Every structure is written in structure tokens, then in C-alpha cells.
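Colleague: can you look at this prediction? I've put the sequence above it.
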Amino acid sequence: MLKTADNAQISQVGPGTPMGTYLRKFWMPVARSAAVRAGADPVRAKALGVPMVIYRLADGSLGCLDEQCPHRRASLALGFNSGTSLTCIYHGWEFGSGGRCVAVPTEPEQRRDRFREILPVNAHPVREAAGMIWVYLGDGDEPPFPDMDFMGLDETQCQAVVGVTRCGWVQCLEGLVDTAHLGQLHKTQFPGQDQVAYEAAPSIIVRDRPYGMRIYADRPRPGGGHYYRVTEYIAPFWCFVPQNDERAAFCIVPIDDTHCMQWVIWYNKEDPLDPTMPLGRHVAPLTRNPDDFTADMRGKDRWGQDRDTLGRDHFSGLNNLFFEDLAVQESQGAIMDRENEHLGSSDVGVVRLRKILRDAATKAVAEPAVIFNHPGENDLKSIRGAAFESEGDNPEEALAVAGRAV
């Protein structure tokens, strides 16, 4: 459990909050690359309570600005993308590549150049990688850009989709580090369920890492040996969850205190993505609405749960493992009441996650500030989830023997 004040510390992400201060030190994906087209309408985005517009000019260059025009605060989402600039329709001010102000037609001609030079514009550094558009909302120089396992793959081997989840970001992260629920919530459709079913109450071992934590779930096999699942948490946003022969990374980016983006990065470093594979069968339906895959669940009673199959033909009554997660996460409330929960032995990863976040938020606003997993501080390229069977009784040794290629 967490006291109300401690819960607020990890849940509140707006400007000036401890957690918001910490999260602003990192690059974060906020839109799919394909959604921001050259010369097309600006795309609205929001992260950490900051409304933004992202636009792409005809030459492919990007800009990211606070949604409100720095002049009279009209929405730049109403703006016109000419291909060379984004124009505010209220007074015709124009913004070019990188958000730089390039025209202020309502100023006298002799003052325009000087006025543009001194105009404070809330433009944010923006980059593109792995089919996503990333922004940096912090102050000062841009930090090093993260290099993770899926970086550098083309669209045939890496696909990113995002869902807008109507709850606080931490409960989505908690779901990712909670490996015990796989054998319950997902028992009808999780890839590798035969192995997960070896043990309903796996032994959970948590090891601190310089970038976050590694979680081992040990399920003894009936005939001897073990089925190990290894989940990696990279602070503050990322989890690499094992998917047997396939790979997936998950990124939870707060939109505000009570909404978040839930990114699913499905990738294969050896072969093209295959929608007939076990994980592919669950990701493929999300691509119908890749800019918000939760759209398929909206407006439906109980998140579209089929009550006729519930507990009989289908354990959860929800037809996609991602929708299963989303439904239970949103059902916990806009911000989960952690003071009235009752944790068990399977929740050690959840407990450790909360401590990591609380410590990181506290240190981010200390004097001097210390940023946990500071960008560029750790090599993240080789980090990924792993799932494998082994005769070894020590999960760390078994992982080393199996190799990080699993």
C-alpha cells in the first residue's frame, strides 16, 4: 500500500511536481510518424500536462510547439501548414522548422526581424525514430537520445501503435511488471500459456539494475527444471516483456494525471513481422486504429466484455490480451487508490517499481538534483525480455547460459 501523499508523488506529473520534474529529463514518444504527414494538418499531442502541436513541412522537417500561439494564445491546431511554415489563423504569425518564428505580419515592417528574434516561443526539441515522433520537454540542452533493442529496424521489422488509456500512468506500468497475472487474466489467449500454467504462483525475484530493475518469474516444471520469464524495466517509461519467439517493448507516457499513452512496439530483428504469429495475432487488430487502439473498446459496456463466454469458453470475456490489460487498468480508477489495496508475495515487482519512482522523483527536486538512469548514462541497446526453459535452479545463472539472444 501507499499513503495518499506518496501515491500523489508518483501519480502527479504536471509542471513543478516532483515526478513531472523527473520525467521531463527524458525523451518520450508522443505520436506515430505516419500520423504527421508532410504539408498536412498539424497533429495535436499532449504529454505531462503540456498540450502541443506537431507538424511536418514539405521538406520532411518537423516542428513541435505548445498548442497555444505565443501571441494571443489561439490554438495552433487551427493553423495552416503551407509546406514551408505553420501559420496561425488569428493574426498570420508563421512558424518554420523546429518551431522557429519566421513571420509576424501584424508588426510594422521595420520591427519584424527584431521582434521575431526576441519572441519567446515554446518550441520543443523533436526527433523521429522507430516509427515514432519523440519530444523533449525539459529545460536546457537536449539529453542523449535513447538507443534501444528495436532502434534502426525498418517498418517491415518494427511497428509501433499507441492507445490512449483513461487512467494514471503508474497502474499501466504496474501491470507490465506484474508477471503473475499472466496465468489468470490472460489464461485463455496468452502466447506460451502452457508454460505459464506450470505454476499459478511463480516465485518472483527482483534485482536492481542501473537503469531500473530486472524481474525473474520462476515456474517449476512438473517433470523438473524451470520456466523462467525475465522482464526488464527501464526507468522511467519502458518495459521489455518476454514474448517467447517474438519481441515487444512497452512505453507508458503520461498525458496528464489521469490519462496516458500506452505504446506497443512489436519488432523482429531477424525476419519481417508476421501477423500470424502468437503475438502478431494480438497486435494486428490494434493496427486498425494505430493512433488510438483503445477506440475499439469505447462506448461499450464493461469495455466490450462478452459476459456469455466469461469464465467458461473464455476466462476474461475480452477478445484481445491488450484489451484485457486496458480494461482492468482503467477499472482501477482514474488514479488507483493504493492506500486500500492488500498486496501479496507476487507483488514484489510492483512494490519495487513504486520505490524506484518515489526515490527518483525525490532526488530530481533535491539540491543538487540527481536523475536516476540519466539519459546516456547506461547502455540500453542489449536490454530485452526473455522467456526460456532451463534445468538450472538459479535464474541469473540460467539467463547467462541461455544468452541474451533469447
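Modeller: Sure, I can see it. From a predicted model like this one, the values you see are computed outputs, not experimental measurements.
Colleague: for the rest of this, base every contact and every neighbour count on C-alpha atoms.
Modeller: OK.
Colleague: and the residue nearest the centre of the chain?
Modeller: For the chain, the residue nearest the mean C-alpha position is C251 (2.1 Å; CA atoms, centre = their mean).
Colleague: element containing it?
Modeller: Take DSSP states H and E as the rule and C251 turns out to sit in strand 247-256.
Colleague: list the contacts of that strand.
Modeller: 12-14, 28-30, 46-50, 168-169, 172-173, 237-242, 260-268, 384-385 (CA atoms under 8 Å, 6 or more residues apart in numbering).
Colleague: in stretch 384-398, what's buried?
Modeller: Across stretch 384-398, burial judged by 16 or more other CA atoms under 10 Å covers R384, G385, A386, A387, F388, E389, S390, G392, P395, A398.
Colleague: in addition, the following structure is provided for comparison:
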Amino acid sequence: MLSQKDNERITQVGEGTPAGELFRRYWIPAFLSEELQAGGAPLPVKLLGERLVAYRNKEGTLGLLGEFCPHRGTSLTLGRNDDCGLTCIYHGWAFDTEGACTSMPSEPDYSKFKEKIKNKSYPVHEAGGIAWTYMGPPELRPPVPNFIWTSLPESHRMVAKVYQECNYMQIWENEIDYMHASFAHLALKEQDMKEGALSTELGINPSHPLVTSRNPLLSVQPTTYGFRNMFVGQTDQTENAQQFILEAPILMPSFAYTPRVPEEDHLFHAYVPIDDTTTWSYDVHFTLERPLNHETQKERRGLWVDENYKKIYNKDNNYKQNRELMDGDNFSGILGISNQDHAVTESMGPIVDRSKEHLGTSDVGVIALRRMVLQSIKRMEKGEPPIGLDPTIPTDKIYSEGVIAPKGIPWEEACPLNPAFSPVKTEKPELTKGGAG
């Protein structure tokens, strides 16, 4: 369980809150690049409780500004995308992509007033089909995102996002809770798998190592970027069975790679708080050596959304759960592996009360995640860099590995940690009574 105090520290993300200030020290996804066209309509964006507006000017440069005009507070989501910048329709005040006021037609020509006016603005960097932003102190801005998938051609990756109605932390915890795959994602019958696909709309095949392994070894290993979440199971139940060793990197402030067996495609997730009770979830499917089968991955994701990236299967229709499916098709009665994830995390409520939990041995990754966030907050409050912000970390070398090894070989030996990610040993963070672990 987690104390109420610590639960608030890791879930509240507004300005001035511990987790909110922590998130503001990292580059985070703000929106998809495809959402804005040069000279097109602006886009309302809410991040970490702040109401913002994004636009792409006629030259193609992105800006992320405070939503409300500094003059009288009219929303700039209604603004004109003019040559002089994003122009308020109320009195014509205009702002460039850095927030400087470029036009103030309501003032006389001799007035210098516009030179004193500046809208809130945050830097934007495009990489991997995502527009990223940094919302923290300018003097502490880290290097721009550089993951293994951000430099891949579009043929090798598929980027999507979806709106989720709960706090980011319970979504992130679900990501590293591997035991739930044996239940929430279990298909009760074999399915024809297409190239690189982990599952189809029914869920994960009953023959997949994530669901066949009995009493797998679950472990974590601290790294400079966060930690490695490890799953060690058997390929089958015979005496000559080998080990499946699956590794998934977990990165601050709210990123994760999904574990994969050899030959499967890669999957990266980012869980970005809109506010305390809603989240943007970004999914990046990618391949390193061949073009990605986009249609296969759309089917594998099994997530259908409307024009606002809100899912069709949602809590209002009980995720279209079909109890007849439970008889012989899938365990949950819900189609789509992502829909299954959303159902279990959103049904907890907007912010789950972790002080009422009863954690077991399979929750080692969840405990490590909470400790990592609390440790990062503590480091930040002491004036030290939070975890994962060392500029020398080669983030473009991080991805999931899956290996098959003879039984008995320690996973640390069969799937060793890259020395570039070996952390300096530190003391465990002090937790309040009832803290994680």
C-alpha cells in the first residue's frame, strides 16, 4: 500500500505540486505532428493542468502558447493564423510562436505597449511524429528527445494517441504489471498471428510465454534512465523447457517499452497527464530492420477512436463487454488488448486510493515504479537532477530485448545490462508510514 500523502505526491500534476514540478523537468509529448497544418486552425492543448493553444504558422514553425489572450482573456483557440502570428479575434492582438506580441492594432502607432506584453510560451520540438514540449525552468532544459524510434522512417513506425479517463499513474502501473496479461488479455483459443503481432482483437494467444509461464520470476534492475522490468518464464512445461527472458525498460517521467519475444515488433508508450484525472496515452509501434505492417498493428491494438481521440469502447458503454465471449473466446469479454487495459485502469476511478491496496509478490514492478518517482521527487526537492536527466545517457540505445536461454542461467547473465546504463548506487528513498513496498 501507499500512504495518502505519498499517493498525492505521485498523482497530483498541477503547477507547484511535487509530481507536477517533476514532469516539468522533462520533454513530454504535447500532440501529434499531424494534428496541425501550416497556416491552419489552432489546437487546444491541456497539459499538467495548464490550458494552452498550439499552432503552426504559415512557415511551418510550431508554437505552444497560453490559451488566453493577455488583453482580456479571450481564448486564442478561436484565433486567426495570420502572417503576424496567432491573432485574437476580439481586438486583433497577435503573438508569434515564442509568445511575443507582434501586433496591437487597438493601440496608437506611437505606443510601445506591445513590447511589454508577452504570452506564456513553451518550446516545441518535433521528433518521431510527435510534437514534444518542455515546461520547466529554461536554464534546466535537458537535451531534446532522442529515442531509437524517433529517427526511423515513417514506414517503420506507427504513432497513435488516445484519451484516458484516469490518472496517469494507474495506467503506467498497468503497463509494468505483467501478470495481468494471463487474465485481462487472455484469448481462450488460438488465433492466426500475422507478422510481428503479439495479439489480435481477442487478446494474447494462450500459447504466448506471457500467459503460459507458471510462477514466472519477476524482477527489476535500476538503471540511469529508470529501471529494467524483467520477466523470466518457461517456453513450455516439459523437463527440457528453456527460459524466456523478457526485458522492458521503464523511463522517467512516464515512459515504457513493452516486453517482446524475438521477432515481435517493438512498442513504446508515453503516459502524459492532461490533469490529475485524465491522461493522453501515446503508442508507438516500430520495427528496426523492415517496414512495419501498419494494418496488422492497427488490428493488434484493437482500439477505435473518434475525431477527438476518444475511444468508441468506453466506460459509458461498459467497453462493450460481451459475456458470451467469456465462454470460449476471451477471458474478459472485451475485444482489443488496449480496450482491456483501459477497462481495468479506468474502472478503478479517476485516482485510485492506494492506501487500501494489498500488494503481493507479483507487484514488484509496481513497487519499484512508485519508489522511482518518489526518489526523483526527493532528488529534485534537494536541488539534484531527477532520474533520467543525465545528458550523457544514450537514450537512442534503449529498447526491449527478448532472449531464449537454457534453464538455470541467471537472467542477469543471459540478458546483461548495457554498461552505459549502469547507475551509481544510492540509498533507498525514505517513505512515509505505509509507503510502497
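Modeller: Done, it's in. Source: prediction; values computed, not measured.
Colleague: quick one: TM-score?
Modeller: The TM-score (TM-score structural alignment, normalised by the length of the first structure) is 0.92; 397 aligned residues with a CA RMSD of 2.2 Å.
Colleague: can you map out the helices along the second structure?
Modeller: With DSSP state H as the criterion, the second structure has helices at 4-11, 18-23, 168-175, 209-212, 294-301, 337-346, 364-381, 411-414.
Colleague: export the ones you listed to CSV and tack on distance to W93 of the second structure?
Modeller: Shown next, in CSV, are those (distance: least, CA to CA, whole Å):
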stretch, distance to W93 of the second structure
helix 4-11, 37
helix 18-23, 31
helix 168-175, 36
helix 209-212, 57
helix 294-301, 43
helix 337-346, 41
helix 364-381, 38
helix 411-414, 60
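Colleague: re the thing from before, tell me which of the contacts of strand 247-256 of the first structure fall in strands.
Modeller: Those of these mapping onto strands are 28-30, 46-47, 50, 238-240, 260-267, per DSSP state E.
Colleague: buried members of these into ChimeraX, please.
Modeller: To isolate the buried members of those in ChimeraX, using 16+ other CA under 10 Å:
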select :28,29,30,46,47,238,239,240,260,261,262,263,264,265,266,267
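Colleague: how much space separates T200 of the second structure from E324 of the second structure?
Modeller: 18 Å (CA to CA, to the nearest Å).
Colleague: give me the more crowded residue out of these two.
Modeller: Neighbour count, other CA atoms under 10 Å: between T200 of the second structure and E324, T200 has more, with 23 against 10.
Colleague: tell me the counterpart of the more buried one in the first structure.
Modeller: Matched by TM-score structural alignment, T200 of the second structure corresponds to no residue in the first structure.
Colleague: T200 of the second structure and R157 of the second structure, how far apart?
Modeller: In this view, T200 of the second structure and R157 of the second structure are 19 Å apart by CA to CA.
Colleague: do V53 of the second structure as well
Modeller: Separation of V53 of the second structure from R157 of the second structure (CA to CA): 27 Å.
Colleague: coming back round to it: tell me which of the helices of the second structure lies nearest to T102 of the second structure.
Modeller: helix 18-23 (30.6 Å; CA to CA).
Colleague: just the buried positions in the closest one, please.
Modeller: P18, A19, G20, E21, L22, F23.
Colleague: what does stretch 51-68 of the second structure give?
Modeller: Residues of stretch 51-68 of the second structure classed as buried: 51-58, 62-68 (neighbour count, 16+ other CA under 10 Å).
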